[in-house]
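Visitor: Let's see this in three dimensions:
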Amino acid sequence: MAGTTALPLQQLIASLDNSCLPKILQVCSGVYFQGSIYEISGSEVCFSTGDLIKVINIELLSVCCEDISNNEKFELPISHTGLFKVVPEDMPYSTIEEMMSLRPVGLESCLPFTFTSRSKITIGNFTLGAGRALTVLSIKQHEGEEDQLRCHIQGKQEASAEVSIPFSLQGEFRECESEERFTLREIMSSPCLCSRRFRFINTTKCDRPLVLSPIYQVHAIMNLRKNVLKFPSSLEVDVVDVTDVCKDASFVTPLSLTEVHSQPDESFPVVVEVLEGPETRSLFKCSWLPELSKSSHLIFHKTGTSAMILLSSMKSRKAQQYFLVSQQYGGRFRRRPREFNSVYELYVASIQAPGLKVSVTKNCEEDEEEGLPGLSVGEQLEVIRCETMVLPCGGSKGETQSVEALLCQRLQEPDDGDDDDDDEEEEVKQEDEREKVPLPLYMQGHFVEVLGDNKKYKLRDLGKEFTLPLDVKVVSRDTELETDPLVGFACLRIEGAMLEPTIQVSFPHSPDHCFEIPTQWLSMSVYFTKDPLPWPCGQPPKCHVNRVTEVTDTFFYEFRKQGNSNAAPPPRPPKRNLSTSTSAKKSSKSSKKSSKAEKSKHGQDKGIPTKELANLTLNSKRRPPAPPPPGIFDDQPPPVVPRKQSAEMTTGKALPNTYVEREERKTKVNQERECHVAADVDSDHDYETVDDSFVTMMKTAQENVMYY
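Guide: Model prediction:
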């Protein structure tokens, strides 16, 4: 920095324009307000003595207004709409040329303006007395001749005249205060006006003279900075222009991984240094991720595009895992049957794989009112198509409604015998007679896919021959991998395939063990160094690429959002017809109300039936014994009452438990029976109501047995 002069940053930047950029500045000394640029522009930057700053652009940001009477400062945006007028200088000008040189650029738009001469002016045969005001109308410019001012002179009694004054005329000239008005942008666009003092047109704000200074936003590059640095020129830092001395100085260019991928192939292999590592919450969960820290070195071997498969482990007691696997993976897979927990899942799978065959893994009871068919464990179904069907919607009126249903065909189990001589026509007839089963899409069910092959596949072949998703199992590991993380899983699901721009990377301490970084899924910045590669020139090592990369569940969800953003949700079950049950509830409520009203009227106990209460008197509070049933005499044993037969007894199944309701509930049951209240078909219990006559008969039989 010898032979150079340090200037405040504000002053040096104000003397520049974009046409002379870039400029290289070196920091000498100084401090800036509040200690760091971090609090100004959101970037954590610290200027140290000797730092080089490469200014690549300046942008007018605002204007600093300084009151010269008390040194107070305030800032106005460049878009400020207020107007200013020039404050005349106290010191006189010695020549016309000096006075005109301080006028703004584009003089014609700022005319007229007025000045006076302290001494008399003699031009040829014309003499003008001292103190007369001259108004400049225009500038006369003739090639080969001196420039002249065309001025207007206002004489006495409204007499006027024009005179031309040469620029070289000497004297003592003072500018008069004029009514010219300027905006901040006009003042900042003229280097001459920037050096003048101004006053607000609105004197209530500030009537004292102001010195206006532009404040620029400086766009610069510094070493080891990720992005272009932006800071205001008002920082109190002294700098030196060292552009001529440091022309060959190299500034680090930060590159994102996407920008690295766009570099020419001749740039690789290369040693790079990490300027900013990946985010704390990365989408990857692998061994090489923690080593991608700031200031660490990597070897970028080459760039390319890799076909990758996203795998997920099945949900179990352990946490679910996800893997990003290259299609160059050398292991072998065998297909695994997929499981489906609803008819809708079956429908989605059938769209991707027509002719899907499944086996039922859980019984499903038939519901005729809802139109749900019965399914038994072990039954095999073949999906035919999805179509709109008319199914019952519940209720006693036989109402129906149209729903989307999956039409399936029940498959017959193969016979144990060898009937090789069956006629082909008989087989066609059996196929035509296969039962068609409609399964509404909202129906719950449990199915497992029926597979017809036990072949081993490569990963890239699975994507060609089958549609995804697909359940598989690794049956032979990739021998090129030291440890294959996919081995040991009972089932893996292939979620999808993708083409990803990748960079083949390794660490300097093991340059032959490489891994691939998908550039669109990892955010970090690096720069190309000039460090030598860690192998002899022209003898690159044979690289072993890790084909399996574990990723987080966040990666999986982001992948699913990109692929299934417009996927329709599963259908909802149709609304049931509740008209019958509603009327039953209303009638039950009305009967309860009438019963309560009648009981309250007579003051009866809730647990005593009305008919029995009519037979009671004040002297006879006990219940009279019930008469014996007809045909039974005291000298004969009571008849055996036959048990009620039900459909379950004929099938050999056990009868459900029954019980006799308490006495308090008999009245309520009888009233509901008299009102013909329908039973609730949705009840989960199978209670049986005991008839009153049967109870009376049983009590009489017990009494007779005691006397028998």
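Visitor: CA only for contacts and neighbour counts going forward, please
Guide: Will do.
Visitor: From residue 479, how far off is the nearest residue to residue 513 once chain neighbours are set aside?
Guide: Counting by Cα to Cα, 6 or more residues apart in numbering, residue 544 is the residue found nearest to residue 513 once chain neighbours are left out, at 5.2 Å. If you measure residue 544 against residue 479 using Cα to Cα, to the nearest Å, the figure is 11 Å.
Visitor: quick one: which of the two has more around it?
Guide: residue 544 (14 against 11; other Cα atoms under 10 Å).
Visitor: quick one more, to check against the first:
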Amino acid sequence: MEPLALQDYICSLDPAALPRVLRVCSGVYFQGSVYEMSGRECCLSTGDLMKITGLRLLSVVCEDQETGRATDLPLNFTGHFQLSGATLPDQPLVPSAMHQGREGKEPWGCTLHQVLRSEALRGQALCCATLPGRALHLCPVYEVQAVMHMRKEVVKIPSTLEVDVEDVTEESQHIYFIKPQMLSEVLGMDGAFPKQAEILEGPEHLPIFENDWIPRLYKGQKILIHGRSCAWRVLASSCKGRRSSRHFLLSSTYQGKFRRRPREFPTVFDLTASLGTSQALRVVVTKDWESTEEELPSLSVGDRLEVLHLAKTQVCRQAECKTIDVLICSRSSGEDEECEQVMLPLHLEGGFVEEVSDCRRYSLPEIVEQLPLPCEVKVATKDSSLASDILSSFSALRLEAQITEPFLVISLCEEPSVSFQIPPRWLDMALFFTGEPVPSQTPSTDRSKVEELTEAFYYHLLKLMPSDAAPPPRPPKRRDSRDKAGPQLPRGKESVEKPKPLLPLASSTALPKESGLLPLKPTSVQSPPVVRSTPNAYAPHRPGVQQTPKPFPRARDVKSSDDSDHDYELVDEDLTQTIHKMKGAVLHY
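Guide: Down below sits the predicted model:
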């Protein structure tokens, strides 16, 4: 077939003969060009192949060949066309089906769509009783729907695109048009698995797992997709502190056994997480806490608490009363002590360790079903199916939450017996199905039972997890910060006394005995060396001023009241000399 303009080829194409394969030959797009259609870009280059799968009539332009006037006809135009007398003598054409059966009013002609489908009338000069002009030319514009290599969507281009094409359908029967897909789209696919695919582009984002199979997901790698995984995951962290902890995703297929470890709770607010669970929470206090409110009790190391329920109470401090949330607990100081109910404010920062007497070994599904998360465990029995169970190397693991993100079971074509599982929405990549036959062998080894997370993705995952928990309450303001605002009323028998000014050093040798203060040692006695104090970490810091601790006065510098006064005069002398030098410098300038 000789090359034709795309418009001429499409107008002569019988829709019943689709699909047809075309090759781009030449034209305005000879070296390739990018055009935009309906918000999507497409590039056509010489030699490109496209399979025409459908046509849709967009518009019809009626042009008067004598005057050059063009009119857009609606697609439901009801007029009828005949061959123009200037081209052929008037003779009846195909009768219109719309008007047959009307006696004396049988207009002869073709409808708009009949003209467009007729090879004999295509390109001929026509006339229509409802349109002006004796030589009309109809120019249809179609939307060409085509499939192209490496195009995810169906390409839609106008038939008027200035491109020359040739029909190569017969010699292109063996050509397979690759349709790229994202791995995340495979999750919603119906059909038989496994399927063989080839990776077009590796993972889009940074690695989320610390393993050796993610680097093998590169362009050109062939994989077998076995379908969706039925396993769920548990997010776990090693209990070595936030900076040195490691994070994992544990599959429900993990075959190791765990033993419970006591949980630690830094505040009373953290104890409220156990409310609503079937198991009562019992903890031991590991840090003393002295209450500043008469209505609330103090805690001592060794106190045993059982969490009961939440309540509200009113506390009064310095003539100001307010209602706060408290946690009602049952407290006992020993095994023989009677229990009493106490009210603990949620902001209380103390040390609480869970009392655990459970020596049972749990599987991961049993933990999720029977124990509240988060919980702390230790591996009691390794997973024998793993070459090296890294979880057994940690003294404690914190199981944080259950995750139901969908995974796909995948194996490399070069190792079909070894599988790993990918979460496509976290680790997406482009691929296409090759259509090649797949082996009947099913994977016998799962390498995704324990996946270590990268530090960055772990914190990203925490943001993705839903949380309806309210933020912890703020602790009350410190009393000293309120005292700065002005005098406060005393509460009960308590009163805040202003600190007394320090007595002069000269009068310290004559202190009355009833004052309760010891006099300074005589100057003749050698005093031990004074250890200098470090700067106060909580002292206010002024920008631009380097804070250094003021040194203690040495014992040998303290001789008498005169010497003490002389020390202050020396400071004034130094200041006077400095001012004098500054004045001299200004005058000199």
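Visitor: all strands for the stretch 401-550 of structure 1, in order.
Guide: For the stretch 401-550 of structure 1, the strands defined by DSSP state E, counting those that start in this stretch cover 436-440, 444-449, 456-457, 470-476, 492-507, 510-518, 525-528, 544-546, 548-551.
Visitor: got the angle between the fourth one and strand 492-507?
Guide: For strand 470-476 of structure 1 against strand 492-507, the angle between stretch directions is 60 degrees (axes from the mean of the first three to the mean of the last three Cα atoms, to 10 degrees).
Visitor: distance from strand 470-476 of structure 1 to structure 2 after superposition?
Guide: Compared with structure 2 after fitting, strand 470-476 of structure 1 has a mean deviation of 2.6 Å; criterion: mean Cα distance after the TM-score superposition for structure 1.
Visitor: buried residues in that strand?
Guide: Within strand 470-476 of structure 1, the residues that count as buried by 16 or more other Cα atoms under 10 Å are 470, 471, 472, 473, 474, 475.
Visitor: How far off centre is it?
Guide: Centroid displacement of strand 470-476 of structure 1 relative to its chain, using Cα atoms, centre = their mean, to the nearest Å, is 32 Å.
Visitor: same deal with stretch 220-234 of structure 2?
Guide: Relative to the mean C-alpha coordinate of its chain, stretch 220-234 of structure 2 is positioned 21 Å out (Cα atoms, centre = their mean).
Visitor: Of all the residues in that stretch, which ones are buried?
Guide: Across stretch 220-234 of structure 2, burial judged by 16+ other Cα under 10 Å covers 221, 222, 223, 224, 225, 226, 227, 228, 231, 232, 233, 234.
Visitor: Return the distance of the residue of structure 2 positioned farthest from its centre relative to residue 361 of structure 2.
Guide: The outermost residue of structure 2, judged against the average C-alpha position, is residue 104 (75.8 Å), by Cα atoms, centre = their mean. Distance of residue 104 of structure 2 to residue 361 of structure 2, computed by Cα to Cα: 99 Å.
Visitor: just residue 577 of structure 2 next, same as before
Guide: 80 Å.
Visitor: Those two: which has the busier surroundings?
Guide: Taking other Cα under 10 Å, residue 577 of structure 2 and residue 361 do not tie; residue 361 has more neighbours (18 against 12).
Visitor: What's the more buried one aligned with over in structure 1?
Guide: Residue 361 of structure 2 maps onto residue 456 in structure 1, with residues paired by TM-score structural alignment.
Visitor: Contact partners for its match?
Guide: Counting by Cα atoms under 8 Å, 6 or more residues apart in numbering, residue 456 of structure 1 touches 332, 333, 334, 335, 475.
Visitor: hmm, try it at 6 Å
Guide: The contact partners of residue 456 of structure 1, by Cα atoms under 6 Å, 6 or more residues apart in numbering, come to 332, 333, 334.
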